[in-house]
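Trainee: Kindly generate the corresponding structure for this input.
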Amino acid sequence: SLDEDGVLRFGGDWVSLPPVEGRLTTALLENWGAVVSRDTLSRAGWPQGAPGRNALDVHVLRLRRRIQAVGLVIKTVRNRGYLLEAAKLPN
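Mentor: Below is the predicted model:
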């Protein structure tokens, strides 16, 4: 779960996320087990309009690194988007 302070908790672990990464995580969590398109993530991360294609790539890369600590992974589904899933079973 992601709280209003940007703290993501999963399997007894937690990690603090910056605002944009928190919004991306919320979109992925709301669609747990489903592929989320790049357009959907861009709209979630930047409600006023994405600053550019590379911005999403950079933030997803950073988010992947951060959420490894809590046992989550973001998989790329070619030509479709991204999928959030557990890397391990929660404790």
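
Trainee: from here on, contacts and neighbour counts on C-alpha atoms
Mentor: Will do.

Trainee: Please enumerate the helices of this protein.
Mentor: All helices of the chain, identified by DSSP state H, fall at 19-30, 38-45, 53-67.

Trainee: wait, which of those helices is closest to R9?
Mentor: Of all these, it is helix 53-67 that lies closest to R9, at 9.6 Å by C-alpha to C-alpha.

Trainee: what packs against that closest one?
Mentor: If you count contacts as 3 or more C-alpha pairs under 8 Å, 6 or more residues apart in numbering; DSSP states H and E, helix 53-67 packs onto helix 19-30, helix 38-45, strand 72-77.

Trainee: how much space between the residue nearest to S16 when sequence neighbours are not counted and A86?
Mentor: Nearest-residue entry for S16: V7, 4.4 Å, with adjacent residues in sequence omitted and distances by C-alpha to C-alpha, 6 or more residues apart in numbering. Per C-alpha to C-alpha, to the nearest Å, V7 is found 17 Å from A86.

Trainee: to compare against the first, here's another:
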Amino acid sequence: MKAVSHRAATPRSAGSEFLETRFGSRELRITVTMQPDRLVTDQALPEGDAVQVTVLENPFRLTRDLTNILGSAKSGDALVLVCAHAGLYRSALKFLGVV
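Mentor: Next up, the predicted model:
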């Protein structure tokens, strides 16, 4: 299954992308960030009961981790993907169909 994303029409926060993503039949709101503290400062964290936060640290497991995360999410969920470094950030965006 392939993810298809486009940038959401929401306020930006430095070091983050806000995406509306389709994965299979699911519609997800995904925030990919390298600067989670900045999201808090900018008050840009997603709200609601169905917000999942995951830290991505291992570039060798990125594809498997993202497939599992997106596969277990329910339509309408909000995901925050915190990337440990710039390489993971770019790779996550590529996996999500943005770059």
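
Trainee: Drop the TM-score for these two in here.
Mentor: Overlay of the two chains. TM-score (TM-score structural alignment, normalised by the length of the first structure): 0.31; 56 aligned residues with a C-alpha RMSD of 4.8 Å.

Trainee: Isn't the residue nearest to S16 of the first structure up against W14?
Mentor: Yes. Counting by C-alpha atoms under 8 Å, W14 is a contact partner of V7 of the first structure at 6.5 Å.

Trainee: thinking again about what came up before, now for the helices of the first structure, which one comes closest to I74 of the first structure?
Mentor: helix 53-67 (6.1 Å).

Trainee: Could you check the closest one and say which residues are buried?
Mentor: Neighbour-count burial for helix 53-67 of the first structure flags 56, 59-60, 63-64, 66-67 (criterion: 16 or more other C-alpha atoms under 10 Å).

Trainee: would a markdown table of those residues with distance to V77 of the first structure be doable?
Mentor: Converted to a markdown table, the buried residues of helix 53-67 of the first structure look like this (distance: C-alpha to C-alpha, whole Å):
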| residue | distance to V77 of the first structure |
| --- | --- |
| L56 | 15 |
| H59 | 17 |
| V60 | 13 |
| L63 | 16 |
| R64 | 14 |
| R66 | 20 |
| I67 | 18 |
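
Trainee: Looking at those, spot the one nearest R38 of the first structure.
Mentor: Nearest to R38 of the first structure among the buried residues of helix 53-67 of the first structure, with distances taken as C-alpha to C-alpha, is L56, at 7.9 Å.

Trainee: how much space is there between that closest one and D13 of the first structure?
Mentor: Distance of L56 of the first structure to D13 of the first structure, given as C-alpha to C-alpha: 25 Å.

Trainee: and what of L83 of the first structure?
Mentor: 20 Å.

Trainee: now do E85 of the first structure
Mentor: 15 Å.

Trainee: More neighbours: which of these two?
Mentor: Under the criterion of other C-alpha atoms under 10 Å, the comparison of E85 of the first structure against D13 puts E85 first, with 16 against 13.

Trainee: Isn't the more buried one up against R64?
Mentor: No. Counting by C-alpha under 8 Å, E85 of the first structure stays clear of R64, with 11.2 Å between them.
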